[in-house]
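J.: generate a structure from the sequence data that follows.
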Amino acid sequence: MLCFRVIFWGIVLIVWAIPGFFLVGIIGRLGGFRPGSKPGPVGKVFGWFGIVFLGGMMLGVCVVAGLIDWGISSFVAGLPEHPPNGPPFFEHQPQGDQHPSLQQRPSPRAIPPEWVDAKMEKVFLSDLQEFGIRVGWGSFGKRGDLGYDVFQNRRIVVNGQPSPNGISMHPPAFGFSTVKYRLNRAYKLFIGDAALTDVENPGFRPQTPAQFCVLGDNQLLWRSLQLDRAAAAEWCRINVEGVDILELQVHCPGGHSHVRAVWLEPHLLK
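T.: Just a heads-up that it's a prediction; the model follows:
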């Protein structure tokens, strides 16, 4: 950004310095001033007029250039920053960083009909202590926080609706993001919507489709379709009875630009 400003203001000064000297000379000539002669009353008037006119023009150009500089700086400041050790926005990581869960076949467990959601106790994942976190952009977000800025917005929004208990886990390029929770075999159901935020616009498409996975004690319990557009979502309701470690993953087999993966209101029932 500093390099851009130096170049930008250097161009502004050069563009106006060169024609400025010619303009002063032309105004002096019109006033009858010649090199080696003393200016008369008319020459003095034209001389002062030239100085004031040129000064006003340069001041106006500097104001306009300053506004352009401020606008570009504000736009750049609003872009999300990659983490110190994370990949730049369009950088690809080496292939092969995929979890075996993509090769597994989901083995969902049957849900007993007597398990009625409305009669069970609800606990949001945002209220539990997470561990084993890995994301490819920004930071892990919980309680509706994206974990990074998108046009100065940090909240999880899908189809125009906020998710106050949502979690965010932007995957890395050619890899996967992950977060784990210790359930201590105390819960029966996991429910939530795997989705991509539409904070930019509903038709926005990520660089690569994302695929969500849910594992219980390293066993694949559920896998989503490939979500390939903003606001795309898929509901998940699975049996986690007897599970000690619950793991959520988001896989990105290509570039990760705009793969804004989130879980909407993910919670457990017991």
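J.: only C-alpha atoms for contact and neighbour calcs from this point on.
T.: Noted.
J.: helix or strand right after the helix or strand that contains Leu59?
T.: According to DSSP states H and E, Leu59 maps onto helix 41-78. In the C-terminal direction, the helix or strand that comes right after helix 41-78 (DSSP H and E) is strand 122-124.
J.: following up with a second sequence; could you model it the same way so I can compare the two?
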Amino acid sequence: MGQASGELERIVHEVANLVKQGYALTNVLKQVAGELIKDSSFNKMVFNEVRDSMVKISPGNVPVGLFTQCSMIPGYYLAGKSPSVNWGDISMHLLGKMLHNLAINELKARIGNRCVEGVEVMYNYDSWTLRGKPDLDCGDYYLEFKTIMGRVTKSRLLHDLIQAGFYSVAGKKNTYILYLVLIDGIFRTIVPIEVIPEVGGMVLYAFRLWVNSVKKGNIGALTAKTTSCRVCRFRDICIMRSRNPHEIVLPGRELLDDYLEYMKEEVAKAGVRVID
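T.: You can find the predicted model right below:
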């Protein structure tokens, strides 16, 4: 992006300073948005860059982050559907990336060479590939960063859990989710959750079901919803919008339920309220 890259780097630097100084997240967002809208050409450039980087789904490329949000989403991409995207979505996307990268860089600076940037892990089934990249590879385990506010849904925790489970089973080592907890927009603490490979086995099972249904031309056969439909970019065209999406019944669901209870208890200790 040429000059724009330098501008983005400057904004990231400013956001990092604001967060370290304890500014409310809403103030951070106002600062970022204010910088971005000053230059309409830059505004359009960033918008187009994010829009053009939308994931292209194919048999060799099904990102686990999308699949574990809702199995309808990769199906829509596969069918050539375009998600809705607006400046508000992009602003939040950029802000989330800034905070996320800040956390990773801070940790890397503190732990030295112990961890490196994660490389992609994959699971292949019948010419289809489910793939994803953990944030950091620390040799014996992975680290995955997630930012949560003062409240979080149970379905959000489930999404994070099965995504981390995929990293564990595909990479053959445990994954730690590091929840970066913000209360009233101010960083409070980190909650670590260890996820074992057994959890990921359920993700692979669901993926096989999904591949088999897609091959039969039915992208809606599996509707494993783990995040809110209200924030889905396909909500306006989703064939499930008039129905109640449900979570797929997975083998070993008891293990998932136990993990969810543990996660809820741990984040609650940090002042995070878990809602249904």
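J.: fetch the TM-score of the aligned pair.
T.: The TM-score (TM-score structural alignment, normalised by the length of structure 1) is 0.24; 102 aligned residues with a Cα RMSD of 5.3 Å.
J.: helices or strands next to the helix holding Leu59 of structure 1 in the packing?
T.: Contacts defined by 3 or more Cα pairs under 8 Å, 6 or more residues apart in numbering; DSSP states H and E place helix 41-78 of structure 1 against helix 2-30.
J.: show me which positions of the helix it packs on end up buried.
T.: Neighbour counts over helix 2-30 of structure 1 (16 or more other Cα atoms under 10 Å) mark Gly20, Leu23, Val24, Gly25, Ile27, Gly28 as buried.
J.: quick one: contacts of the host helix or strand of Val267 of structure 2?
T.: Here Val267 of structure 2, judged by DSSP H and E, is contained in helix 253-269. Residues outside helix 253-269 of structure 2 that contact it (Cα atoms under 8 Å, 6 or more residues apart in numbering): Lys154, Leu157, Leu158, Leu161, Val191, Ile193, Val199, Arg273, Val274.
J.: which secondary structure state does the last one sit in?
T.: Reducing the assignment at Val274 of structure 2 to three states with DSSP: H, G, I helix; E, B strand; the rest coil gives strand.
J.: any idea how far it is from Leu161 of structure 2?
T.: 15 Å (Cα to Cα, to the nearest Å).
J.: pick out whichever of the two has more residues nearby.
T.: For Val274 of structure 2 versus Leu161, neighbours defined as other Cα atoms under 10 Å are more numerous around Leu161 (25 against 18).
J.: C-terminal to the host helix or strand of the more buried one, what's the next element?
T.: Using DSSP H and E, Leu161 of structure 2 falls within helix 154-171. Next helix or strand after helix 154-171 of structure 2 toward the C-terminus (DSSP H and E): strand 175-183.
J.: give me the angle between that following strand and helix 154-171.
T.: 150 degrees (axes from the mean of the first three to the mean of the last three Cα atoms, to 10 degrees).
J.: which helices and strands sit right next to strand 175-183 of structure 2?
T.: With contacts taken as 3+ Cα pairs under 8 Å, 6+ apart, strand 175-183 of structure 2 sits against strand 142-148, helix 154-171, strand 186-195.
J.: deepest of those, which one?
T.: For these, the largest average neighbour count (mean count of other Cα atoms under 10 Å) is found in helix 154-171, namely a mean of 24.
J.: by how many degrees do that one and strand 186-195 diverge?
T.: Relative orientation of helix 154-171 of structure 2 versus strand 186-195 (the same axes, to 10 degrees): 50 degrees.
J.: what's the angle between helix 154-171 of structure 2 and helix 253-269?
T.: Using the same axes, to 10 degrees: helix 154-171 of structure 2 against helix 253-269 is 120 degrees.
J.: who does helix 154-171 of structure 2 touch, helix- and strand-wise?
T.: Helices and strands touching helix 154-171 of structure 2, as assessed by 3+ Cα pairs under 8 Å, 6+ apart, comprise helix 64-67, strand 121-125, strand 142-148, strand 175-183, strand 186-195, helix 197-215, helix 253-269.
J.: quick one: which of these is nearest Asp52 of structure 2?
T.: For Asp52 of structure 2, the closest of those is helix 64-67, at 16.7 Å, according to Cα to Cα.
J.: what's the next secondary structure element after the closest one?
T.: Helices and strands here follow DSSP H and E; after helix 64-67 of structure 2, the next one along the chain is helix 72-78.
J.: helices or strands next to that next one in the packing?
T.: In terms of contacts (3+ Cα pairs under 8 Å, 6+ apart), helix 72-78 of structure 2 is packed against helix 64-67.
J.: among the helices and strands packed on helix 154-171 of structure 2, which is nearest Glu35 of structure 2?
T.: strand 186-195 (21.3 Å).
J.: hang on, the earlier thing: in the helix holding Val267 of structure 2, which residues are buried?
T.: For helix 253-269 of structure 2, burial by neighbour count (16+ other Cα under 10 Å) applies to Leu256, Tyr259, Leu260, Met263, Lys264, Val267, Ala268.
J.: tilt between that helix and helix 197-215?
T.: 120 degrees.
J.: list the contacts of the longest helix anywhere in structure 2.
T.: The residue-count maximum for a helix in structure 2 (DSSP state H) belongs to helix 87-111. Outside helix 87-111 of structure 2, the residues that touch it by Cα under 8 Å, 6+ apart are 12, 15-16, 29, 32-33, 47, 50, 114-116, 135, 145-147.
J.: and the angle from it to strand 142-148?
T.: 130 degrees.
J.: list the helices and strands whichever helix or strand comes after helix 87-111 of structure 2 packs on?
T.: As assigned by DSSP H and E, the chain's next helix or strand after helix 87-111 of structure 2 is strand 116-117. Applying 3+ Cα pairs under 8 Å, 6+ apart, one finds that strand 116-117 of structure 2 contacts strand 136-137.
J.: could you find the closest non-adjacent residue to Gly201 of structure 2?
T.: Nearest in space to Gly201 of structure 2, with sequence neighbours left out and distances taken as Cα to Cα, 6 or more residues apart in numbering, is Val169 at 6.7 Å.
J.: likewise for Phe145 of structure 2?
T.: Leu178 is the one closest to Phe145 of structure 2 (Cα to Cα, 6+ apart), at 4.9 Å.
J.: for the one you found, give me its contacts.
T.: By Cα under 8 Å, 6+ apart, the contact list for Leu178 of structure 2 reads Leu143, Glu144, Phe145, Lys146, Ile190, Val191, Pro192, Ile193.
J.: again, 10 Å this time
T.: By Cα atoms under 10 Å, 6 or more residues apart in numbering, Leu178 of structure 2 lies in contact with Ala103, Leu143, Glu144, Phe145, Lys146, Thr147, Thr189, Ile190, Val191, Pro192, Ile193, Glu194.
J.: cool, Trp235 of structure 1 as well?
T.: By Cα under 10 Å, 6+ apart, the contact set of Trp235 of structure 1 is Ile191, Gly192, Asp193, Ala194, Ala195, Ser224, Trp263, Leu264.
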